[in-house]
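J.: output the structure for:
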Amino acid sequence: MENISTALEGLDPIAAMQYLAAAFPGAVAFSTSFGQEDQVIADMIWRANLPVRIFTLDTGRLFQETYDLMDLTRARYKKTFEVYFPETASVEKLLQEKGPNSFYESVENRKECCNIRKVVPLNRALQGVKVWITGLRAEQSENRQTLHALEWDEQRQLYKYNPLINWSYDEMINYLQTQNVPYNKLHDKGFISIGCAPCTRAIEPGEHPRAGRWWWELSKKECGLHG
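T.: Have a look, this model is predicted:
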C-alpha cells in the first residue's frame, strides 16, 4: 500500500484514477449514489474516458429526483452504469415480518434495512474489484476526517480510493458549476446528503451536512457501507 500511496502523491484525481486503472486493469470500480461528490467523480471518469466501471445501488426507496438525475446523467454523457438491487427474498421477508417502516423503531432495525438494501448489494457489486473509488470527503462527518485518499478495506480486502477526500464543499460546487455537471435538484431545497426518501430530510441553516440523514437517531450517522 505504501508504494501505491507514494505513486499517487501529487497527482490530481483524474491522473490518480488513470494510474489505478492501469495498475489494476479491469478491477477498478466507482460506486455512485448520484450525490454532488459522485457527480464530480463520474464527470471526471467519463470526461477522461477512464476504464473504470461505474455502478449504483437502487435500494427501492430512492427519491424520484434521484431517478430523474439518473436519466439526465445518461442523456448528458451518453454512458450507462450498472444498477444493483437488494435481494428480493430478503426485502419480502423484512416487510412481511416488520413492515415497511421498521427502520424508525430502533437503530438495530435501521441498520438491518441498510444492510439488506445497501451493504449486501454493494458486496455483490464489489466482487472481483481491487480498487473501490468513493465520493467520501473529510468534511462530511467527524469519522471521515481521519481518512486518507487511499485506504485499505480489511473486510473486503481491497483498496478504497477517495479522490475528493480533501476537497472543500465550495471546491466541489465550483467544479459542478464550471463543468456544468447535472446534479440532484433536491440540493437546491436544503438536501445536502441524499439517501433513501424515508430516511432523508432537508437541513436547516447551520446544521451539520449529515443532520438530515436518519435525523431521528442520535448515534453515528452511517449505514454500513463505509464503516
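
J.: switch to C-alpha atoms for all contacts and neighbour counts from now on
T.: OK.

J.: the host helix or strand of T73 - contacts with which helices or strands?
T.: In this assignment (DSSP states H and E), T73 forms part of helix 64-77. In terms of contacts (3 or more CA pairs under 8 Å, 6 or more residues apart in numbering; DSSP states H and E), helix 64-77 is not packed against any helix or strand.

J.: let's see this one next, to set against the first:
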Amino acid sequence: METFNIQQLQTDLTHKNPRIILKKALELFDNIAIAFSGAEDVALIDMAVKLSKDIQVFCLDTGRLHPETYRFIEKVRKHYRIDIEILSPDKDLLDNLVKKKGLFSFYVDGHHECCGIRKVESLKRKLPQLDAWITGQRKDQSPDTRQSIPEVQIDSEFSTAGHPLIKFNPLVNWSLTQVWDYIEAYQIPYNELHEKGFTSIGCEPCTRAILPHEHERAGRWWWEAGAQKECGLHAGNVKDNGTS
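T.: Now for the predicted structure:
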C-alpha cells in the first residue's frame, strides 16, 4: 500500500471516469475488495477484471434474498471465473431476533434492526480484514442521503482509531442510464428481476417493483415514510448529511 493524502487523492479523482478511479484504487491497495449486490457492482467487477486478474469480491447473503438474486450471484461467479465470498448473518443474533419478534418484525419496528443483523453485522466482520473497499453508490440513487458522496473517502462508519478504512465510489457521478448503457454495451450479467420492474433490489420481503415515474429506490422498504432509503451499510451518508 502506497502512502497518500486522502484530501489530495479526492481532489485528483474528482469527476474522473470510473475506470480511472478504479485503476487508482487497485494500484494503491492490494488488500481491497468490491462489495457486490446489484447492477452497479457488476459494472465495477467488469472493469476491475480488465485491470487486475486478482480481485476480491464479497456479497452479503441475508438469508432473505430473491431466488433470482441467488441465481444472479452464481451467473456473475461463472461469467468472470472469480471467487465470490458469501457473508452470512451471525446465527445466534439472527436466531434471537426471529425467536423474539418473528420473521417480519421490520414491517412493525422498521428495517434497521433486521438490516443491522442480516447486513451490517456481517460487514463489520469483513471490513476490518481490508484496507479499502469499493462500492457502487451513485449520487442520484438518493437525493436525501447520497448527494454529497465523494469519489474516495475515509469510511467514518467502519474505520477504527488504529485502522482507517478507505472507501472508493467510482460510479458516484454516473446515472442509472449510464450504468445500463454499460451493461448493454458489454453484455454483462444482470439480475432478471430488472426485467420485472425492479430497479433497486434488496431482500425479498422488503423490495417491490416500482411504479411509473417513481424514484428507483421507492421499492425499498416501501411501507416506511421518508426518503432516507439506507440499510446501514452506508450509514455515514445519513450522518454526514446531518439528518440523524
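
J.: fetch the TM-score of the aligned pair.
T.: Taking TM-score structural alignment, normalised by the length of the first structure as the basis, the two superposed chains have a TM-score of 0.93; 223 aligned residues with a CA RMSD of 1.5 Å.

J.: nearest residue to L26 of the second structure in space, please, no chain neighbours.
T.: I32 (7.3 Å; CA to CA, 6 or more residues apart in numbering).

J.: who touches the next helix or strand after the helix holding T73 of the first structure?
T.: Remark: after helix 64-77 of the first structure, the chain's next helix or strand is strand 82-84, criterion DSSP H and E. Strand 82-84 of the first structure has contacts (CA atoms under 8 Å, 6 or more residues apart in numbering) with 54-58, 121-122, 125.

J.: and stretch 9-19 of the first structure, by the same measure?
T.: Residues from elsewhere that reach stretch 9-19 of the first structure, judged by CA under 8 Å, 6+ apart: 8, 44-45, 48, 50, 163-164.

J.: check which residues of it are buried.
T.: Buried residues in stretch 9-19 of the first structure, counting neighbours by 16 or more other CA atoms under 10 Å, are found at 13-14, 16-19.

J.: are any of the contacts of stretch 9-19 of the first structure buried, and if so which?
T.: Judged by 16+ other CA under 10 Å, buried ones among the contacts of stretch 9-19 of the first structure: 8, 44-45, 50, 163-164.

J.: just the ones of those residues in strands?
T.: Using DSSP state E, the subset of these located in strands is empty.

J.: and which of those residues is nearest to E154 of the first structure?
T.: For E154 of the first structure, the nearest member of those is P163. The distance, counting by CA to CA, is 19.3 Å.

J.: that closest one -> the second structure?
T.: P163 of the first structure maps onto P170 of the second structure when the alignment is built from TM-score structural alignment.

J.: where along the second structure do the helices fall?
T.: Counting by DSSP state H, residue ranges of the helices within the second structure are 6-13, 18-28, 39-51, 67-80, 91-101, 106-109, 112-115, 121-126, 176-186, 235-240.

J.: what span of the first structure lines up against the second one?
T.: Residues 13-23 of the first structure are where helix 18-28 of the second structure lands when matched by TM-score structural alignment.

J.: that stretch vs the second structure, average offset?
T.: In the superposition with the second structure, the average deviation recorded for stretch 13-23 of the first structure is 2.4 Å (mean CA distance after the TM-score superposition for the first structure).

J.: for that stretch, what is the distance to the chain centroid?
T.: From the chain centre to the centre of stretch 13-23 of the first structure is a distance of 19 Å (CA atoms, centre = their mean, to the nearest Å).

J.: over to stretch 52-72 of the first structure?
T.: Shown here is stretch 52-72 of the first structure, whose average C-alpha point lies 11 Å from the average C-alpha point of the whole chain (CA atoms, centre = their mean).

J.: can you check which part of the second structure it sits on?
T.: Aligned by TM-score structural alignment, stretch 52-72 of the first structure falls on residues 55-75 of the second structure.

J.: roughly how far is stretch 140-151 of the second structure from the heart of the chain?
T.: Stretch 140-151 of the second structure has its average C-alpha position 13 Å from the chain's average C-alpha position, going by CA atoms, centre = their mean.

J.: err, stretch 25-38 of the first structure, not the other one
T.: Centroid separation for stretch 25-38 of the first structure versus its chain: 7 Å, with CA atoms, centre = their mean.

J.: contacts for it?
T.: Outside stretch 25-38 of the first structure, the residues within contact range by CA under 8 Å, 6+ apart are 20-21, 39, 42, 51-57, 66, 69-70, 126, 128-136, 164, 172-173, 176, 183-184, 193-195.

J.: quick one: end-to-end distance for that stretch.
T.: 22 Å (CA to CA, to the nearest Å).

J.: average offset between the helix holding T73 of the first structure and the second structure?
T.: On the superposed models, the aligned residues of the second structure are on average 1.1 Å from helix 64-77 of the first structure, with distances taken as mean CA distance after the TM-score superposition for the first structure.

J.: for F30 of the first structure, grab the count of nearby residues.
T.: Using other CA atoms under 10 Å, F30 of the first structure has 23 neighbouring residues.

J.: any figure for the gap between the residue in the second structure that G128 of the first structure lines up against and L165 of the second structure?
T.: For G128 of the first structure, the equivalent position in the second structure is taken to be Q129, counting by TM-score structural alignment. Distance check for Q129 of the second structure against L165 of the second structure: by CA to CA, it reads 10 Å.

J.: for those two, indicate the residue with more neighbours.
T.: L165 (22 against 12).

J.: which non-adjacent residue is nearest that one?
T.: Closest residue in space to L165 of the second structure, ignoring its immediate chain neighbours: S159 at 4.9 Å, by CA to CA, 6+ apart.

J.: count the neighbours of the corresponding residue of the first structure for K229 of the second structure for me.
T.: Structural alignment (TM-score structural alignment) places K229 of the second structure against K221 in the first structure. Here the neighbour count serves as a burial measure; for K221 of the first structure (other CA under 10 Å) it reads 16.

J.: please apply the same query to R71 of the second structure.
T.: For R71 of the second structure, the tally of surrounding residues (other CA under 10 Å) stands at 14.

J.: do L97 of the second structure as well
T.: Counted with other CA under 10 Å, the burial measure for L97 of the second structure works out to 16 neighbours.

J.: which ones are touching the aligned partner of it in the first structure?
T.: Per TM-score structural alignment, the equivalent position to L97 of the second structure in the first structure is L94. The contact partners of L94 of the first structure, taken as CA under 8 Å, 6+ apart, are 100, 113.
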